[in-house]
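Participant: I'll drop the sequence and a predicted model, then ask my questions.
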Amino acid sequence: MTAPVVVVGSLNVDRTYRVRRLPAAGHTIHARSRSTAAGGKGANQAVAAALLGADVALVGAVGDDQGGDDLVESVAAAGVDVTGIVRVDAPTGEAVVLVDADAENLIVVSGGANLCLDAAAVTSAVRAARFVVAGFEVPDDAVLAAAARARELGARFVLNPSPMRRLPAGLLGPGALLVVNEHELAMLAGGDATVGERARAASGRLGGCDVLVTLGARGALLHEASTGHPAEIVAPRVDAVDTTGCGDAFMGALVAGLAADLDPAAAATRAVEAGAFAATRPGAQSSYPTSEELTRWRRDRQ
């Protein structure tokens, strides 16, 4: 497959339960409603980028089951190239999502087929790209293969290491872009400093990559290794309905902006807006804006 943006990541069936409050240990709670939808961080990011006009391909794995059929069909319907999605002898991944009355969420993921995505599948699928995006809901071998293919193709590697685990040695370096939230940044660079100082420290420890930190309702902070100076991006204020998948909306909008030749700060600004927009709608992929919707939303807020 060839596309300006290639996402190497997960596909999950999301089963969402809306509750009054998130449960504490040992508690049983009742759901107010339930729904099933397409999800997985890789699929979410690919769909978010495609809806914003990017030419996107997704590399991932699903099972030979109804869930896999539904996910591939849903992602393709959003305009994503799905020829890099392989079928494996494992159940399609699933996620159970609890969303409370304050729009906060709790998510439990069963990796299933995602954990079968291997380096060979990634290497054979990624033939040309300008940006190769990877996340941590697939095995290290697949992520390392994505980074290696990016280097071979002269593409920019963008890593969103969520859920966080130890970063394999040599994964990042000059020209790569690391996208993390505050908690993930603290795991990489400690917590006894400002966000900007920790971003600079993480960049230094990880081979001089650029670091973009998502700050939820506060926006984001971009540290570009070439300048050494952090740039703060302020998020628009919104009344959140559901924050599920907002980080993936951010990622998709970010790479769509970069693929459209926006500079990193401008792409990050657009990403913050897309994440805020997504928080005003329920669900993950169902909450993501098209380019027209995001432009109209931005204009209406002025």
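Facilitator: Yep, that arrived.
Participant: from here on, contacts and neighbour counts on C-alpha atoms
Facilitator: Noted.
Participant: what's the neighbour count on residue 139?
Facilitator: As a burial measure, residue 139 scores 18 neighbours (other C-alpha atoms under 10 Å).
Participant: how near is it to residue 212?
Facilitator: Distance of residue 139 to residue 212, given as C-alpha to C-alpha, to the nearest Å: 23 Å.
Participant: repeat for residue 22
Facilitator: From residue 22 over to residue 212 the distance is 29 Å, taken as C-alpha to C-alpha.
Participant: Could you list the residues in contact with the top helix by length along the chain?
Facilitator: For the chain, the helix with the greatest residue count under DSSP state H is helix 264-279. Contact with helix 264-279 is made by 217, 219-220, 222, 231, 233-258, 284, 287-289, 294, 297, as judged by C-alpha atoms under 8 Å, 6 or more residues apart in numbering.
Participant: Quick one: buried ones out of those?
Facilitator: Neighbour-count burial within the contacts of helix 264-279 applies to 217, 219-220, 222, 233-235, 240-258, 284, 287-289, 294; the criterion is 16 or more other C-alpha atoms under 10 Å.
Participant: Of those, which belong to strands?
Facilitator: 220, 222, 233 (DSSP state E).
Participant: end to end, how far does stretch 122-140 reach?
Facilitator: 12 Å.
Participant: just stretch 3-10 next, same as before
Facilitator: 18 Å.
Participant: Against that first model, consider the following:
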Amino acid sequence: MNQPSVGVVGSINVDLLLKVRDLPGPGHTVLGEGGTLSPGGKGSNQALAAARQGVEVAMVGAVGDDAHAEAALVYLQEAGVDLRHVHRVAGPTGLAVVAVDDNGENNIIVVPGANSAVTPSIVDSALTELKGCPVVVLQGEIPEETTELTAKSLAGPGTRIVLNLAPVIGLSPETILLSDPLIVNEHEAGQVLVHLRSVVPAPHSDPVEHGRALCRGLLGAGLASVIVTLGSKGAAVGQHDGVEIVAARRVSVVDTTGAGDALVGAVAAGLANGMTLLDACALGVSVAGASVESAGAQESYPWAFA
């Protein structure tokens, strides 16, 4: 097996996908349809998105000993992702319940299951392989101490940490500042700024300008680089030489589930292939745009663009 270019340490779930006319509010009951199970989890999604862009990927995580474990890994296996460091643990595989409305918007409830067992010892057993990866991707769906250990053990010459701080968990500021880039949406960017004890820019009527301001704030807080995703507007990319906008093409939205993960995985693949951050983000925006044009998360991820 070839040395992976991208290592992903993160969550592996199955997604229970429900289709509803409108997302329910507090105390509301709505009728839905669907109820299908498909692979998911932010770590798994990002690993697959990277692999489908033509790079060798190693996944570090855990699934349960239930019937959902095999279903959670099926697309990763098909894409040739290295699963030698995916552990089987007692208990259920992680589960995400995803409701999608007629506009393609969603809400998601995640039950961590086996993801809670992704302990520092699991990462320790994979460190030799991960140290050979030019890019290592982390998120917020496994225990904080595991993410802390991974970033601190691997960040440095030869390994670039891509941190998608979603959800925003209580990582130390020192760990967050190891990321290059940090990838967050607008809401998460504000939370990170609060966590770093930096000023959160006032809301702006133009989401693109607000994205620029968030990037500048995060750079000012000490980040080496940052991507703030802006949904249908694309993404803002902040580096030492300023902030640039990567615009998204107009698409027909069917389901936005997993679009952010598609972007993160494609950015990681682009960086591993030697792209600049701006070009890697452009690839990520294109892949995310393609992913929202069909239902589901992993099944919607495109293979490498010609």
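Facilitator: Received it, and whenever you're ready, just let me know what you need. What you see is a predicted model, and the numbers here were worked out from it, not measured in a lab.
Participant: Let me see the TM-score of these two.
Facilitator: After superposition, the two chains reach a TM-score of 0.92 (TM-score structural alignment, normalised by the length of the first structure), with 290 aligned residues with a C-alpha RMSD of 1.6 Å.
Participant: ok, of the ones in strands among the buried ones among the contacts of helix 264-279 of the first structure, which one's closest to residue 208 of the first structure?
Facilitator: When those are ranked by distance to residue 208 of the first structure (C-alpha to C-alpha), residue 222 comes first, at 13.5 Å.
Participant: Give me the mean deviation of the longest helix of the first structure from the second structure.
Facilitator: Average distance, helix 264-279 of the first structure versus aligned residues of the second structure after superposition (mean C-alpha distance after the TM-score superposition for the first structure): 0.5 Å.
Participant: for that helix, which positions count as buried?
Facilitator: 264-265, 267-279.
Participant: Show me what residue 249 of the first structure lines up with in the second structure.
Facilitator: In the second structure, the residue matched to residue 249 of the first structure (TM-score structural alignment) is residue 262.
Participant: How about the contacts made by that match?
Facilitator: With contact set as C-alpha under 8 Å, 6+ apart, residue 262 of the second structure has these partners: 45, 46, 49, 50, 284, 287, 288, 291, 301.
Participant: quick check, nearest of those residues to residue 162 of the second structure?
Facilitator: The nearest member of the contacts of residue 262 of the second structure to residue 162 of the second structure, counting by C-alpha to C-alpha, is residue 46 at 11.0 Å.
Participant: Can you give me the neighbour number for the closest one?
Facilitator: Each residue near residue 46 of the second structure was counted by other C-alpha under 10 Å, and the total is 36.
Participant: What spatial separation is found between the residue lying closest to it once chain neighbours are set aside and residue 22 of the second structure?
Facilitator: Once flanking residues are discounted, residue 46 of the second structure sits nearest to residue 265: 4.2 Å by C-alpha to C-alpha, 6 or more residues apart in numbering. Distance of residue 265 of the second structure to residue 22 of the second structure, computed by C-alpha to C-alpha: 29 Å.
Participant: how much space between the most centrally placed residue in the first structure and residue 142 of the first structure?
Facilitator: In the first structure, the residue lying closest to the centroid (C-alpha atoms, centre = their mean) is residue 248, at 3.5 Å. As for residue 248 of the first structure, its distance to residue 142 of the first structure is 19 Å (criterion: C-alpha to C-alpha).
Participant: do residue 63 of the first structure as well
Facilitator: Residue 63 of the first structure sits 17 Å away from residue 142 of the first structure, going by C-alpha to C-alpha.
Participant: Kindly report the same for residue 73 of the first structure.
Facilitator: Distance of residue 73 of the first structure to residue 142 of the first structure, computed by C-alpha to C-alpha: 23 Å.
Participant: When those two are compared, which one has more neighbours?
Facilitator: For residue 73 of the first structure versus residue 142, neighbours defined as other C-alpha under 10 Å are more numerous around residue 142 (26 against 14).
Participant: Going by secondary structure, that one is in what exactly?
Facilitator: Here residue 142 of the first structure is covered by helix 140-153, with elements defined by DSSP states H and E.
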